[in-house]
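Trainee: below are the sequence and a predicted model for it; my questions follow.
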Amino acid sequence: MKRAHAVAGSAVLAVAGIATMATATTASAAPAGATATYNGACGSGYSVVNSVPVAGKGTVYLTYSAKTGKNCVVTVRNSPGKPVYMYTYLGPTNASSEPVFDSGEYTSYAGPVYLAAKGLCVDWGGTIETISVSVSGSNCGRMASGVVTHH
């Protein structure tokens, strides 16, 4: 889905001309020191319940939908640009099911990945290029704690 959007966006820019492409590139560049914001990739009804920064490269967001009882994780870059390796994952701390993940070469974000985990603690995290972060045993029901590990 992300690749389809990227291709469609490129086609629009190609039709618009080189001058517009330069403007679009400048407009999408984040200011130095900017941090990623949640991009809504999980869909409507999902609210951010936790996040962890990826050392100056972006942020991993854990969201939850009370309506569906599902958690969702997305890893977002501070500054979209050339494709880089990204990874995002989400799994139940009690290993009652397999973790879900998404990885690849992405321009702005990895994910979303979803897990039905109402009332369960979850392990989640992400990677941008070579920097990884993970949170273990967090968001157990209403609890928003966990152990953060930087790799």
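Mentor: Arrived safely, thanks for sending.
Trainee: from here on, just use CA atoms for contacts and neighbour counts.
Mentor: Noted.
Trainee: residue ranges of the strands in the protein, please?
Mentor: 47-54, 58-65, 70-77, 84-92, 100-106, 109-116, 122-128, 131-138, 147-150 (DSSP state E).
Trainee: who does the second one touch, helix- and strand-wise?
Mentor: In terms of contacts (3 or more Cα pairs under 8 Å, 6 or more residues apart in numbering; DSSP states H and E), strand 58-65 is packed against strand 47-54, strand 70-77, strand 122-128.
Trainee: one more time with 10 Å, if that's ok
Mentor: For strand 58-65, the packing partners by 3 or more Cα pairs under 10 Å, 6 or more residues apart in numbering; DSSP states H and E come out as strand 47-54, strand 70-77, strand 84-92, strand 109-116, strand 122-128, strand 131-138.
Trainee: ok, second structure coming up, stack it against the first:
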Amino acid sequence: MLKSTRRIILAGTLAAGAVMANPAYAVAAAGTPESVCGAGFARVADSSRPVKTAAGRTFGRVYLLYNRKTGFNCVTTIKTSFVGTSTYVSARLETQTRRIKDEPARTSTKQDAKNYKYYAGPVKLYAKGYCVKYWGIIKAIGHDQTASGGRNTWGNCG
């Protein structure tokens, strides 16, 4: 009995190691905007935007999420082209901040930008009651093609 229990434990351990060592499982686990941003974040309606080249080729999507409990927004840019290959990817979030008397609204910007295999982000900023802009960029492998997308006007105010 002891020998068969050891075999079961060993088989289970080896299977778990194979799952952890296989990068396809890691991609699936981090492949959604919710998994990138974390617990409590949900997609904002109509806020998923394609990241496209000037010629219209889509390299991925940029997502805006919000956590009602904490008041934070989150942005992530997830690749659909060149997945698994390290290329330049960025995710940027800009929020308005509290106005001081008659001064123009101030802004706060945060960005994650470097070579990634799957996605950039999460980029999080407090934005409860404030408007936001967000943007994503993905560059092609060995080419001058750059794809970008998002919303460069204030929205999702509240």
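Mentor: On my side now, so go ahead. This one's a predicted model, so the numbers in the text were calculated from it and none came from an experiment.
Trainee: mind checking the TM-score on these two?
Mentor: The TM-score (TM-score structural alignment, normalised by the length of the first structure) is 0.67; 115 aligned residues with a Cα RMSD of 2.7 Å.
Trainee: if we can go back for a sec, CSV for the strands of the first structure, including mean neighbour count?
Mentor: Shown next, in CSV, are those (neighbours: other Cα atoms under 10 Å):
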stretch, mean neighbour count
strand 47-54, 19
strand 58-65, 26
strand 70-77, 27
strand 84-92, 23
strand 100-106, 17
strand 109-116, 23
strand 122-128, 27
strand 131-138, 20
strand 147-150, 13
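Trainee: mind putting those strands in a markdown table, distance to residue 20 of the first structure included?
Mentor: Shown next, in a markdown table, are the strands of the first structure (distance: least, Cα to Cα, whole Å):
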| stretch | distance to residue 20 of the first structure |
| --- | --- |
| strand 47-54 | 32 |
| strand 58-65 | 27 |
| strand 70-77 | 23 |
| strand 84-92 | 24 |
| strand 100-106 | 23 |
| strand 109-116 | 24 |
| strand 122-128 | 29 |
| strand 131-138 | 33 |
| strand 147-150 | 40 |
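Trainee: out of the ones you listed, flag the one nearest residue 11 of the first structure.
Mentor: strand 100-106 (17.8 Å; Cα to Cα).
Trainee: could you tell me where that closest one falls in the second structure?
Mentor: Mapped onto the second structure using TM-score structural alignment, strand 100-106 of the first structure spans residues 110-116.
Trainee: that stretch vs the first structure, mean deviation?
Mentor: Its matched residues in the first structure lie on average 0.4 Å from stretch 110-116 of the second structure after superposition (mean Cα distance after the TM-score superposition for the first structure).
Trainee: packing partners of the longest helix along the first structure?
Mentor: In the first structure, taking DSSP state H as the definition, the longest helix is helix 2-16. Contacts defined by 3+ Cα pairs under 10 Å, 6+ apart place helix 2-16 of the first structure against helix 18-28, strand 100-106, strand 109-116.
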